[in-house]
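A.B. asks: predicted model and sequence below, questions to follow.
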Amino acid sequence: MNYELLCTKVIATTRLTGNFIRKEAMAFDANAIEYKGLNDMVSYVDKNAEKQLVRNLSKILPGSGFITEEDTENITDKTYTWIIDPLDGTTNFIHGIPTYAVSVALYEENEPVIGVVYEINRGEMFSTFKGGAAFLNNKPIHVSKNANLTQSLLATGFPYYQFDKQPQYMQLFTEMMQKCHGLRRIGSAAVDLAYVACGRFDAFFEYNLNSYDVAAGAYLVQQAGGKVMNFSGGAEFLETREMLATNGMVTEEILATIKKHF
């Protein structure tokens, strides 16, 4: 498998979907949203973008499986499986906040081999492939070299449903605020991880995540020299739905703080 060539094709397909989303954003009517659950919104833009992605990715790699957010197609018993979020940051999109992305990962068996995150409004295409580096608009990127947590900028996400862990999360949030330059909540885990990969954030942590939110971004961080783990320090972050992604140099202090509360 020529992963570099495959990644080039995925980038082109992801950009097409991003262009569709950008165009729809110009005339989007917030009344066109549906609710999948408490504060869990979806629109025709998410659904149509996902159908477009599935259709085009199927042409790139016929017979591959899919894990998708909007259930356009979910087939997992394949050698190659796409894990995709057509619009990560739907709440931002609906409210006209310009931070949202298309996220596409490809797994070969249980191993990531392609990761692409396209932040639509800034036109930033983050990409990586097995055997290659991590890139932003075709230029190599690397995680930050900051080893001092007190000088770090961190990213996180807030729970918007399933609030059972909110009390300990707020305790963790309070402690982390006092240990770093600041905490940011952008509203797109895919973008958060891409920003860790290129050194804008030194770390990202969040729980209650889905695989399609983070599969591509996590691979970007790893390929850019960073570390990704769950809140126990293990590698099963997709299965446990909790994640700490760092530049590798501030890991221990953040992980120790997380373990105090989770």
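C.D. replies: Perfect, I can see it now.

A.B. asks: contacts, neighbours, all on C-alpha from now
C.D. replies: Will do.

A.B. asks: kindly list the longest helix within this protein.
C.D. replies: helix 3-25 (DSSP state H).

A.B. asks: can you list the buried residues in the helix or strand following it?
C.D. replies: Downstream of helix 3-25, the next assigned helix or strand under DSSP states H and E is strand 33-37. Buried positions in strand 33-37, judged by neighbour count with 16 or more other C-alpha atoms under 10 Å: I33.

A.B. asks: take the one below as the second:
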Amino acid sequence: MPGSANLNVMMKAARKAGRSLAKDFREVENLQVSMKGAGDFVSRADINAEQIIKSELMNARPTYGWLAEEGGEEEGKDPTRRWIVDPLDGTTNFLHGLPHWAVSIALEHKGQIVAGVVYDAPKDELFWAEKGEGAWMNETRLRVSGRHKMIESIFATGVPFGGRSDLPKTLQDLARLMPACAGVRRWGSAALDLAYVAAGRYDGFWERRLKPWDIAAGMVIAREAGAFVEPMDAGAELLESGSIICANNAIFEKFAQVIRN
């Protein structure tokens, strides 16, 4: 399944950063860790991974802009294109020795996400998609699940930590949703949650207050696999609002109605 030149650059960068992270993951207890804020940690491994990705992407496409979790935003000579990068989505999992984290790289063109790569290095699962070309995991074509009943469906979310102000809303979501479904999972990586919806492992996903680098790559992968992806508030701009609802087309309306109340 040959992709575009840009997609190949993205895959190479994700794999290279993933190898570096995997090496540090095996020595997680020895990592130098600093605290950025309540419940939000950054490690030396995270910063090193971003430097690897930036070097690979900007050497290949030096005119593109850049937006990343650790390195902030840089405007490129080409104002129509920028990379959106999370070098380590699932940092808390990583620092606790939980093998569920990923490298996330997206390409934005004229305000639209046109390509995305989410690399789950511990499991060597590379999720990827280009707009209009379908979604894949390694060499397997992805499609969302075919479930039509909420009571048979599993959903994923992120539960706010550290006393965040959106915790009450999420608890209300859970109170409405859990009696109507087969289960809710909280695995700690929004990028992988979206990729898992694309793969049919989850039937839907929702979360508030995410950053563009958390969801940019995953949302194009989910859409190309057949998922509906919308902002939680009608009319909002998804990457700016950071509040997302995603599900297969058969249950999206029912699911969204429960979450939007």
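C.D. replies: Structure received. The structure presented is a predicted model; accordingly, all values stated were derived computationally and were not measured.

A.B. asks: post-alignment, the longest helix of the first structure versus the second structure, mean distance?
C.D. replies: Following superposition, helix 3-25 of the first structure is found to deviate from the second structure by 1.3 Å on average (mean C-alpha distance after the TM-score superposition for the first structure).

A.B. asks: which helices and strands sit right next to that helix?
C.D. replies: With contacts defined as 3 or more C-alpha pairs under 8 Å, 6 or more residues apart in numbering; DSSP states H and E, the packing partners of helix 3-25 of the first structure are helix 44-60, strand 101-108, strand 111-119, strand 124-129.

A.B. asks: elements contacting the first one?
C.D. replies: Packing contacts for helix 44-60 of the first structure, counted by 3+ C-alpha pairs under 8 Å, 6+ apart, involve helix 3-25, strand 80-88.

A.B. asks: among the ones you listed, which is the most enclosed?
C.D. replies: strand 80-88 (a mean of 27; mean count of other C-alpha atoms under 10 Å).

A.B. asks: okay, the angle between it and strand 111-119?
C.D. replies: Interaxial angle, strand 80-88 of the first structure versus strand 111-119 (axes from the mean of the first three to the mean of the last three C-alpha atoms, to 10 degrees): 20 degrees.

A.B. asks: quick check: which helices or strands does strand 80-88 of the first structure pack against?
C.D. replies: helix 44-60, strand 65-68, strand 101-108, helix 211-223.

A.B. asks: quick one: contacts of the last one?
C.D. replies: By C-alpha atoms under 8 Å, 6 or more residues apart in numbering, the surrounding residues in contact with helix 211-223 of the first structure are 67-69, 83-85, 88, 103-106, 112, 114-117, 126-128, 132-134, 143, 189-194, 196-197, 227-228, 238, 241, 245-247.

A.B. asks: A180 of the second structure - how many residues pack around it?
C.D. replies: Residues lying near A180 of the second structure (other C-alpha atoms under 10 Å) number 16.

A.B. asks: swap that for M26 of the first structure, please
C.D. replies: For M26 of the first structure, using other C-alpha under 10 Å, the count is 9.

A.B. asks: equivalent analysis for G146 of the second structure, please.
C.D. replies: Neighbours of G146 of the second structure (other C-alpha under 10 Å): 13.

A.B. asks: ditto for P99 of the second structure
C.D. replies: Using other C-alpha under 10 Å: P99 of the second structure sits among 16 other residues.

A.B. asks: so the residue of the first structure most remote from its centre versus E175 of the first structure, what's the distance?
C.D. replies: What lies farthest from the middle of the first structure is N31; by C-alpha atoms, centre = their mean that is 26.5 Å. The gap separating N31 of the first structure from E175 of the first structure is 39 Å, by C-alpha to C-alpha, to the nearest Å.

A.B. asks: same question for Y80 of the first structure.
C.D. replies: Applying C-alpha to C-alpha, the value for Y80 of the first structure to E175 of the first structure is 41 Å.

A.B. asks: cool, N39 of the first structure as well?
C.D. replies: N39 of the first structure is 27 Å from E175 of the first structure, where distance means C-alpha to C-alpha.

A.B. asks: ok, now how distant is the residue nearest the centre of the second structure from G76 of the second structure?
C.D. replies: By C-alpha atoms, centre = their mean, the mean C-alpha position of the second structure lies nearest to A191, the distance being 1.7 Å. Taking C-alpha to C-alpha as the measure, A191 of the second structure falls 25 Å from G76 of the second structure.

A.B. asks: one more: A199 of the second structure?
C.D. replies: A199 of the second structure is 34 Å from G76 of the second structure, by C-alpha to C-alpha.
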